[in-house]
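Participant: Below is the sequence, then the predicted model.
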Amino acid sequence: MFRLPHRSRLTAAVASALLLFGAAACGSGEGDDHSASASGGAAHKGAFPVTLTHKYGATTIKAEPRRIVTVGLSDQDAVLALGKVPVGTTEWLGNFKGAIGPWAKDALGDKPLPTVLHDNGTGPQVEKIASLHPDLILALYSGLTKDQYRTLSKIAPVVAQPKDGPDWSISWQDQTEQIGKALGRPDEAGKLVARTEKHISDAAADHPEFKGAGAVMATPYEGMYVYGPQDNRSRLLSALGFTLPAGLGKVVGDAFGANISKERTDLLDTDAVVWIVTDPAKDEKKLHANPLYGKLDVARQGREVLIKESSHFGSAVSFVSPLSLPYTVDRLVPALAAAVDGKPATKVSVPAS
């Protein structure tokens, strides 16, 4: 089933977690399997202290972090790309070892895999986070609550999601730049953003037919769920030159996405619709059997890109990071080109991984 980020609540184990942290902080941690985040370069001289603002105020990082835990669902990729390996990551998509996707394996190299944390609706695993002795907790791509922020801040400095925009909506550019500041490598983060943006813009330049064409990202989650303009999946379509449906932002409101009513199925009648699905063949049949969707030109003319959510490609499409984006673009662009070529007979081929 398609997994959406969810708002979570504190567990009943908060008190014991803080006791555990107190005991853990007394040890050096040097004997642990994850004794420190691996570094691919020193922080800039004078980079610390640095203060980062977020939804719950401001957090000051006094020195270069060595033991980083990522509570944000995709924060680990920017950390890896900037030369460090988190001691803990939060699982979201793909059930990858260490919560490290295949697109990030080169950045990980032969360094130890992070400990994987799970948030199944009960909030961050406070005890487990405390046991990892973090000196920085990143929660940029997250829906961290104020209570969760306060609790985690008793363990280590926490950088939460931005105050502007809905939860789980920070752009990958801002996410990367904020993490770059937190790690003392802002220049490297800026170069990483520029390099990734160029990969996307080069793909767009190679396909001028994308410019001005309509497109939307969706999933058959509890009906028909569309991703809004403030979601990174939609932002990728825009960066490739596509135009999102008029009225999409109004329908989604102050969220990264929303289920649409039967009356707004028209939002899907674009030049191309990218579906993130559980089973492409079965879900296509179900979608086309829907009388409201099946009669739309986008469905009748085969202008759909159906991506299996559990595939590596499907995970990358939702991850949207400086490491996953080149992987996504190289696979998504040919499928989009086939969808908008104006020839209904063209088969839209989607990579299996």
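Facilitator: Received the coordinates, thanks.

Participant: Please count neighbours and contacts with C-alpha atoms only from this point.
Facilitator: Fine.

Participant: just the strands in the chain please.
Facilitator: Along the chain, counting by DSSP state E, strands occupy 50-54, 57-61, 68-70, 88-90, 115-117, 136-138, 158-159, 215-219, 225-227, 257-259, 272-277, 304-308.

Participant: quick one: the helices in the stretch 51-200 of the chain?
Facilitator: Secondary structure of the stretch 51-200 of the chain (DSSP state H, counting those that start in this stretch): helices at 75-81, 105-108, 126-131, 146-153, 172-182, 186-206.

Participant: can you list the residues that contact stretch 240-254?
Facilitator: Stretch 240-254 has contacts (Cα atoms under 8 Å, 6 or more residues apart in numbering) with 165-166, 200-201, 203-204, 208, 210-216, 226-229, 234, 237-238, 258-260, 267-268, 270.

Participant: Among the helices of the stretch 51-200 of the chain, which comes closest to Leu20?
Facilitator: Distance to Leu20, taken as Cα to Cα, is lowest for helix 126-131 among the helices of the stretch 51-200 of the chain, at 6.7 Å.

Participant: this is the comparison structure:
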Amino acid sequence: MTTAVLIALVALIASLLGACGSDDSDSGSGASFTMENAFGTTNVPVSPKRILAVSEADLNAAQVLGVTPSVVAEYKEFPFNTWTTDALKEADADPERIWTGTSYEIRTEDVVKAKPDLILAVGSWYMDDTYKQLSKIAPVVTFPKPFTSPSDVDSATFLRTVAKALGKEDEAEKVIKDTDAKAAQWREDNPSVVGKTAALAVQYIGGGISNDSVEPYVANYLKMFGLVPPPSSDPAQPSLEDLSSLDRDILILNFYADRKEITENTVFKNLAVVKDGRTVENKPLAEAAGTPTYLNMNYVLDDTGVRDALRAAAAKVKS
């Protein structure tokens, strides 16, 4: 074999090896970019292979972008909602579960066992306590500044944060645009609902009642239907002796404990909204308000049961 042939052969082998190395790099091996959040800076892998979603809202954000995380947290006391399970079936996906009890906190030992290479935690209520711990396991994507908790984060910011981490920013903008258009059409198709005042009250485990509609994320959700939420200055935890802040055109209710504590309360029964039958108990409508995501927002906008319930209550409002 001549020297010239040997040189050519060595060059060919080198070029093939170089091509293999290029493929590995393109697959995201070692490649990352930075994302700022309320607690610091995260180096996010370009092509994460094993994603953990620590809340149903984080799972929903990934799902609406066409991504199903490998591992998800599901709470035994609050199993996934219909829109989430429907999307899993549609994707023919059955991700691993990290189970928790009545608390929404994720145990770090379970996360270690899951071996994620990216943690989606924009919807986590425990970042103050767990961000540093989780960051030692894998990069954590959570809410950006100036937000201080998931309840402050608007739906668009939530989705865009997850989308940036997953390299799905164009898809996110399309979802936002299409959902805004669908909501506008809903309001056009249901003028009797638009402009009505509304409150959303929840009886959580432990008793009492919470006026969740004073929270910005719930207020924005109600506005999607053209409803007018109560002032943010209204009491978030009204006493059972004074429920006047719930007396709106429409009162949306959700119960997690013994409903009789509320429904048999004399003050509650004497509210005009209750006496006139302008209360709404619709599980999808109330559950989606808990953490509005573009997946569940589209679900309720398409749900004829939600539409009919709001129309029926609005029809009883006295002019």
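Facilitator: Cool, got the structure. Given the structure is predicted, the values throughout are model-derived calculations rather than measurements.

Participant: Quick TM-score on the pair, please.
Facilitator: TM-score for the superposed chains, counting by TM-score structural alignment, normalised by the length of structure 2: 0.78, backed by 284 aligned residues with a Cα RMSD of 2.9 Å.

Participant: coming back round to it: pick the most deeply packed of the helices of the stretch 51-200 of structure 1.
Facilitator: Stretch with highest mean neighbour count among these: helix 75-81 (a mean of 26; mean count of other Cα atoms under 10 Å).

Participant: so where is that helix in structure 2?
Facilitator: Aligned using TM-score structural alignment, helix 75-81 of structure 1 spans residues 58-64 in structure 2.

Participant: ok, average deviation of that stretch from structure 1?
Facilitator: Stretch 58-64 of structure 2, aligned to structure 1 and superposed, deviates on average by 1.2 Å (mean Cα distance after the TM-score superposition for structure 1).

Participant: Give the aligned equivalent of Ser234 of structure 1 in structure 2.
Facilitator: By TM-score structural alignment, Ser234 of structure 1 lines up with Ala219.

Participant: meant to ask about Ala289 of structure 1
Facilitator: Per TM-score structural alignment, Ala289 of structure 1 is aligned with Glu264.

Participant: Tell me who's in contact with its match.
Facilitator: Neighbour list for Glu264 of structure 2: empty [criterion: Cα under 8 Å, 6+ apart].

Participant: Roughly how far does it sit from Asn270 of structure 2?
Facilitator: 10 Å (Cα to Cα, to the nearest Å).

Participant: same deal with Gly226 of structure 2?
Facilitator: 27 Å.

Participant: With adjacent residues omitted, what lies nearest to Ala43 of structure 1?
Facilitator: Once flanking residues are discounted, Ala43 of structure 1 sits nearest to Gly184: 4.5 Å by Cα to Cα, 6 or more residues apart in numbering.

Participant: related to what we said a few turns ago, are any of the contacts of stretch 240-254 of structure 1 buried, and which?
Facilitator: Buried by 16 or more other Cα atoms under 10 Å: 166, 200, 203-204, 210, 213-216, 226-229, 234, 237-238, 258-260, 267-268, 270, out of the contacts of stretch 240-254 of structure 1.

Participant: So Lys316 of structure 2 is in contact with Lys275, correct?
Facilitator: No - judged on Cα atoms under 8 Å, Lys316 of structure 2 makes no contact with Lys275 at a distance of 10.8 Å.

Participant: quick one: which of those two has more around it?
Facilitator: Legend: neighbour count by other Cα atoms under 10 Å for Lys316 of structure 2 and Lys275, higher for Lys316 (14 against 11).

Participant: Mind telling me what that one corresponds to in structure 1?
Facilitator: Aligned counterpart of Lys316 of structure 2 in structure 1: Gly342 (TM-score structural alignment).

Participant: Next: Ile250 of structure 2.
Facilitator: In structure 1, the residue paired with Ile250 of structure 2 is Ala272, using TM-score structural alignment.

Participant: got it, and Gly290 of structure 2?
Facilitator: Using TM-score structural alignment, the partner of Gly290 of structure 2 in structure 1 is Ser318.

Participant: out of all of them, which helix in structure 2 is the longest?
Facilitator: helix 3-26 (DSSP state H).

Participant: from the chain's centre, how far out does that helix sit?
Facilitator: Computed by Cα atoms, centre = their mean, to the nearest Å, the chain-centroid distance of helix 3-26 of structure 2 equals 48 Å.

Participant: got it, and stretch 70-86 of structure 1?
Facilitator: Distance, centroid of stretch 70-86 of structure 1 to centroid of chain: 11 Å (Cα atoms, centre = their mean).

Participant: before we move on, what about stretch 187-201 of structure 2?
Facilitator: With Cα atoms, centre = their mean, you get 23 Å for stretch 187-201 of structure 2.

Participant: and for it, what span of structure 1 is it aligned with?
Facilitator: The aligned range for stretch 187-201 of structure 2 in structure 1 is 204-218, by TM-score structural alignment.

Participant: Next, the contact list for the closest residue to Asp279 of structure 1 other than its chain neighbours, please.
Facilitator: Leaving out its chain neighbours, the residue that sits closest to Asp279 of structure 1 by Cα to Cα, 6+ apart is Lys308, at 6.0 Å. By Cα under 8 Å, 6+ apart, the contact set of Lys308 of structure 1 is Ile276, Val277, Thr278, Asp279, Pro280, Gly314, Ala352.

Participant: likewise Gly212 of structure 1?
Facilitator: Per Cα under 8 Å, 6+ apart, neighbours of Gly212 of structure 1: Gly241, Phe242, Thr243.

Participant: Going along the chain, name the helices of the stretch 251-353 of structure 1.
Facilitator: Going by DSSP H, counting those that start in this stretch, the stretch 251-353 of structure 1 shows helices at 280-289, 291-294, 297-300, 312-319, 324-339.

Participant: With respect to Thr51 of structure 1, which of those lies nearest?
Facilitator: Proximity to Thr51 of structure 1, assessed across these by Cα to Cα, is greatest for helix 312-319 (26.5 Å).

Participant: Next, find the distance separating Ser16 of structure 1 from Ala23 of structure 1.
Facilitator: Ser16 of structure 1 sits 11 Å away from Ala23 of structure 1, going by Cα to Cα.

Participant: ah, wrong one, I meant Asp330 of structure 1
Facilitator: In terms of Cα to Cα, Asp330 of structure 1 sits 48 Å off from Ala23 of structure 1.

Participant: and if you look at Pro112 of structure 1?
Facilitator: As defined by Cα to Cα, Pro112 of structure 1 lies at a distance of 24 Å from Ala23 of structure 1.

Participant: This completes my enquiry, with thanks.
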